[in-house]
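> My questions concern the predicted model and sequence given below.
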Amino acid sequence: METTLNNYIDGFYQGDTLKLKAALKPRLYKFGYWKNKDTGEYEFYEQLTYENALKMAQNIKEKGRITTETKMRSVKVLEISNHIASAKVTGFWGLDYILLSKDEGKWMIEQVIWEGPFEEKFKEEQKSTTYYLIRHAEKDQSDKTNKDPHLTEEGKQRAENWTTTFGDVKFDMVYSTKYNRTKETAEPTAKANNIGITFYDPRNLKLEDFIKETKGKTVLVVGHSNTTPMLTNALLSEKKYNQIDESNNANLYIVTITDNARTSTLLKIE
């Protein structure tokens, strides 16, 4: 997904129509508001169609208006569902909120609403923290006396499947408890992101320190049927989710924290 979003920015920064075609759906619907510097009022700008977007990029290239600026440029994936997703992008023109959908397995941009010109606060708002919280995959329950079982073959497959689910997410940190079942669930995703696993004890986790250590990052946390919703609730500062049923290894909790809000989404990924 980040590739699609960066292709979108490059299309306008570099006048690259090929990158725009790789990012935009032909039924693109884009419109926005531009702040009049004289009146301070925001004025509506009519829809930019797919064809007009390509013409704009071509015009940028022909007139040599290619932009190399990077300080105003940023990409942030907000939420991902099975077939749709949302993102926030900043560029030299301002701020875009973007809706995407999958087309033959590839994320493509469907709709954009934007605001300009660029303001420094847009960048500051990008400093959000996103947590993906899951329970460990299916564990071996053949030996009831074993307090630290490994994953079953089904569980190992689910652990691998999480890497596909998270294919468009770039994790900065992966947390796991020290049990075999959680470590083995976390390992494929940690490996896919070329990072190690940070171990934590949910019983002794100091929430304020945890939030401070992970601020501005994208984090995967692997826990248990009781600790995963418990930590999700703690991050939200409200009791929103109940303990996970023992037969359910598919819940994915996504929590986003900004300076102004804490939001969450619960998905079930079979």
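Nice, I can see it. Numbering: from 1, shown residues only.
> hey, let's count contacts and neighbours off CA atoms from now on
Will do.
> which residues of the stretch 1-150 of the chain fall in strands?
Assigned by DSSP state E, counting those that start in this stretch, the strands in the stretch 1-150 of the chain fall at 24-35, 42-48, 74-80, 84-91, 94-103, 106-116, 129-135.
> tell me, what residue is most central in this structure?
residue 77 (3.7 Å; Cα atoms, centre = their mean).
> and the comparison structure, right after this:
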Amino acid sequence: MNRKLLLALLTFALLFTTSAFAQQTTIWLVRHAEKQTSEAMMSSDPELSETGKLRAIDLANVLKRYPINAIYSTNYKRTLATAAPLAAEVKVSPVIYDAKDLAGIASKTLQYNKGKQVLIVGHSNTLIPVIKALKAELPFNELTDDDYDMLFKVVVDDNGNAKLTIAHYGKPHHTTEVPPAFKGTF
């Protein structure tokens, strides 16, 4: 076999093998579902409302099609209850993360879940910082208290490049509009 042909075949095989092992990590992020707001039920750690419980089921119905390997949640009733239907569906127990260490949850998620799909359940004031820590470009800098139906998908490649896609799920309940370049369907 001539050397040029052998070199070309080896180069092709190396490129094919390298791309076959390239992995993408998919991080799904969602704000907890609607919480109870009546005065009798208000506390620093409220339960989900009936609407919120339905939204949590909607979330599970969307994400059960994906191989979710890990679920991360803050240690609040509303975030854990949002994750619960999916956790039961995929048989994964949520791991509690510290809402004060948002860069830490982003780096740990990438470190321990390379090539996998995970869900992070957070709050209106924690999701954007986590997405920024994952180095994804964002179309806005905050969520409002009325943004309950956004599902964020960040895909991170082996080089650390991140792409954000946003879709709505369940009953519409948002005020922040998603620019077309970031809209997706899941």
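The structure has been received and is ready for your questions. Just so it is clear, the structure is predicted and the values come from calculations on it, not from any experiment.
> TM-score for the pair, please.
TM-score for the superposed pair, counting by TM-score structural alignment, normalised by the length of structure 2: 0.76. Supporting figures: 160 aligned residues with a Cα RMSD of 2.6 Å.
> if you compare the strands of the stretch 1-150 of structure 1, which one is most tucked away?
strand 129-135 (a mean of 24; mean count of other Cα atoms under 10 Å).
> Which residue range of structure 2 does that one align onto?
Mapping strand 129-135 of structure 1 onto structure 2 (TM-score structural alignment) gives residues 25-31.
> Residues touching that stretch, excluding its own?
79, 110, 113-124, 127, 148, 150-157 (Cα atoms under 8 Å, 6 or more residues apart in numbering).
> what residue of structure 1 takes the place of residue 149 of structure 2?
Using TM-score structural alignment, residue 149 of structure 2 pairs with residue 250 in structure 1.
> Ok, residue 49 of structure 2 next?
Aligned partner of residue 49 of structure 2 by TM-score structural alignment: residue 152.
> How about residue 85 of structure 2?
Match for residue 85 of structure 2 (TM-score structural alignment): residue 188.
> show me what contacts the residue nearest to its match when sequence neighbours are not counted?
Among residues not flanking residue 188 of structure 1 along the chain, residue 160 sits closest, at 5.8 Å (Cα to Cα, 6 or more residues apart in numbering). Shown in contact with residue 160 of structure 1 (Cα under 8 Å, 6+ apart): 185, 188-189.
> Considering those residues, which possesses the most neighbours?
residue 185 (29 neighbours; other Cα atoms under 10 Å).
> Contacts only, for that residue.
So residue 185 of structure 1 contacts 136-137, 155-156, 158-160, 222 (Cα under 8 Å, 6+ apart).
> okay if I get those as JSON lines plus secondary structure and distance to residue 264 of structure 1?
Formatted as JSON lines, the contacts of residue 185 of structure 1 follow (DSSP: H, G, I helix; E, B strand; the rest coil; distance: Cα to Cα, whole Å):
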{"residue": "136", "secondary structure": "coil", "distance to residue 264 of structure 1": "20"}
{"residue": "137", "secondary structure": "coil", "distance to residue 264 of structure 1": "22"}
{"residue": "155", "secondary structure": "helix", "distance to residue 264 of structure 1": "26"}
{"residue": "156", "secondary structure": "helix", "distance to residue 264 of structure 1": "27"}
{"residue": "158", "secondary structure": "helix", "distance to residue 264 of structure 1": "23"}
{"residue": "159", "secondary structure": "helix", "distance to residue 264 of structure 1": "22"}
{"residue": "160", "secondary structure": "helix", "distance to residue 264 of structure 1": "24"}
{"residue": "222", "secondary structure": "strand", "distance to residue 264 of structure 1": "17"}
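> mind listing the helices for structure 1?
Secondary structure of structure 1 (DSSP state H): helices located at 2-14, 17-23, 50-62, 120-125, 153-165, 180-192, 207-214, 227-236.
> Does anything pack onto the first one? Which helices or strands?
So the one you mean is helix 2-14 of structure 1. Contact here means 3 or more Cα pairs under 8 Å, 6 or more residues apart in numbering; DSSP states H and E; on that basis helix 2-14 of structure 1 packs against helix 17-23, helix 50-62, strand 74-80, strand 106-116.
> Could you say which one of these comes nearest to residue 141 of structure 1?
Among the helices and strands packed on helix 2-14 of structure 1, the nearest to residue 141 of structure 1 by Cα to Cα is strand 74-80 (32.3 Å).
> so where is the closest one in structure 2?
Per TM-score structural alignment, strand 74-80 of structure 1 has no counterpart in structure 2.
> Can you name the residues in contact with that strand?
In contact with strand 74-80 of structure 1 (Cα under 8 Å, 6+ apart) are residues 1-2, 5-6, 85-91, 123, 126, 169, 254, 256.
> which one is residue 32 of structure 2 nearest to, not counting chain neighbours?
residue 79 (4.9 Å).
> Hmm, the one you found is touching residue 121, no?
Yes - using Cα atoms under 8 Å, residue 79 of structure 2 is in contact with residue 121, at 5.9 Å.
> Of these two, which one has the most company?
residue 79 (29 against 26).
> how close does the more buried one sit to residue 140 of structure 2?
Noted for residue 79 of structure 2: a distance of 22 Å to residue 140 of structure 2, by Cα to Cα, to the nearest Å.
> Same question for residue 113 of structure 2.
27 Å.
> Compare those two and say which one has the larger neighbour count.
Each of residue 113 of structure 2 and residue 140 has its neighbours counted (other Cα under 10 Å); residue 113 has more, 17 against 11.
> Need the overlap of contacts for residue 79 and residue 121 of structure 2.
With Cα under 8 Å, 6+ apart as the test, residue 79 of structure 2 and residue 121 both reach 31-32, 73.
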